[in-house]
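Asks: coordinates only, sequence not included:
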């Protein structure tokens, strides 16, 4: 009888390793997806400065998105080239559809 119990213990530990492997793979894939989704994608764009605040300049892109471009040496109404995160614009468009 002890031989039968040993086999069931081996099967049980093998099943545990398979389940742990599937969970680890799922967690790894989720982590990779989230890192890709949240990683910034900066492009240089012409923006119009709307306001200068203590947290940086707030500007509007030519397609109508408000972005914080960080510290700048401009005044409201002035056009400057700045790095703008494209993924932030995509998420804002998804959250606030115009049509």
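Replies: Yes, it's here. Treat the numbers as computed from the prediction; the structure is a model and nothing was measured. Numbering: from 1, shown residues only.
Asks: use CA for all of it now, contacts and neighbours both
Replies: Will do.
Asks: buried stuff in the biggest helix by length in the chain?
Replies: Across the chain, the helix with the greatest residue count (assigned by DSSP state H) is helix 2-38. Of the residues in helix 2-38, none is buried under the neighbour-count criterion (16 or more other C-alpha atoms under 10 Å).
Asks: take this one as well and set it beside the first:
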């Protein structure tokens, strides 16, 4: 016989482990859902003025002053075209570059 007795594992140890694992899993799912919402584009059709034509596409300026890459186009600088513009990109640009 040994001097140290082996205690049987209690079911409360398993329950606490499952609870902690469940909380971590819920947190991970919520973080993933938030990130998917944050990076998902919210595009609307806007009129933009072409300011440059590059190898990566046409760069346009919206009428509220944001530069956007609209992809391939057949316009020349100075022309106005309708293009899909991501509104979340504009929101992030406004947060990063405050005007006042």
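Replies: That came through, no problem. Bear in mind the structure is a predicted one, so any value in this text is a computation, not a measurement.
Asks: thinking again about what came up before, whichever helix or strand comes after the longest helix of structure 1 vs structure 2, average distance?
Replies: Counting by DSSP states H and E, the element after helix 2-38 of structure 1 in chain order, helix or strand, is strand 42-53. Superposing on structure 2 and averaging over aligned pairs (mean C-alpha distance after the TM-score superposition for structure 1), strand 42-53 of structure 1 comes out at 0.3 Å.
Asks: let's check: the centremost residue of structure 1 is which one?
Replies: The centroid of structure 1 falls nearest to residue 38 when counting by C-alpha atoms, centre = their mean (1.0 Å).
Asks: any idea what sits nearest that residue, other than its immediate chain neighbours?
Replies: residue 87 (7.9 Å; C-alpha to C-alpha, 6 or more residues apart in numbering).
Asks: show me what contacts that neighbour?
Replies: Taking C-alpha atoms under 8 Å, 6 or more residues apart in numbering, we find residue 87 of structure 1 in contact with 38, 40, 41.
Asks: that older thread, the residue nearest to the centre of structure 1 and residue 99 of structure 1, how far apart?
Replies: Separation of residue 38 of structure 1 from residue 99 of structure 1 (C-alpha to C-alpha, to the nearest Å) stands at 26 Å.
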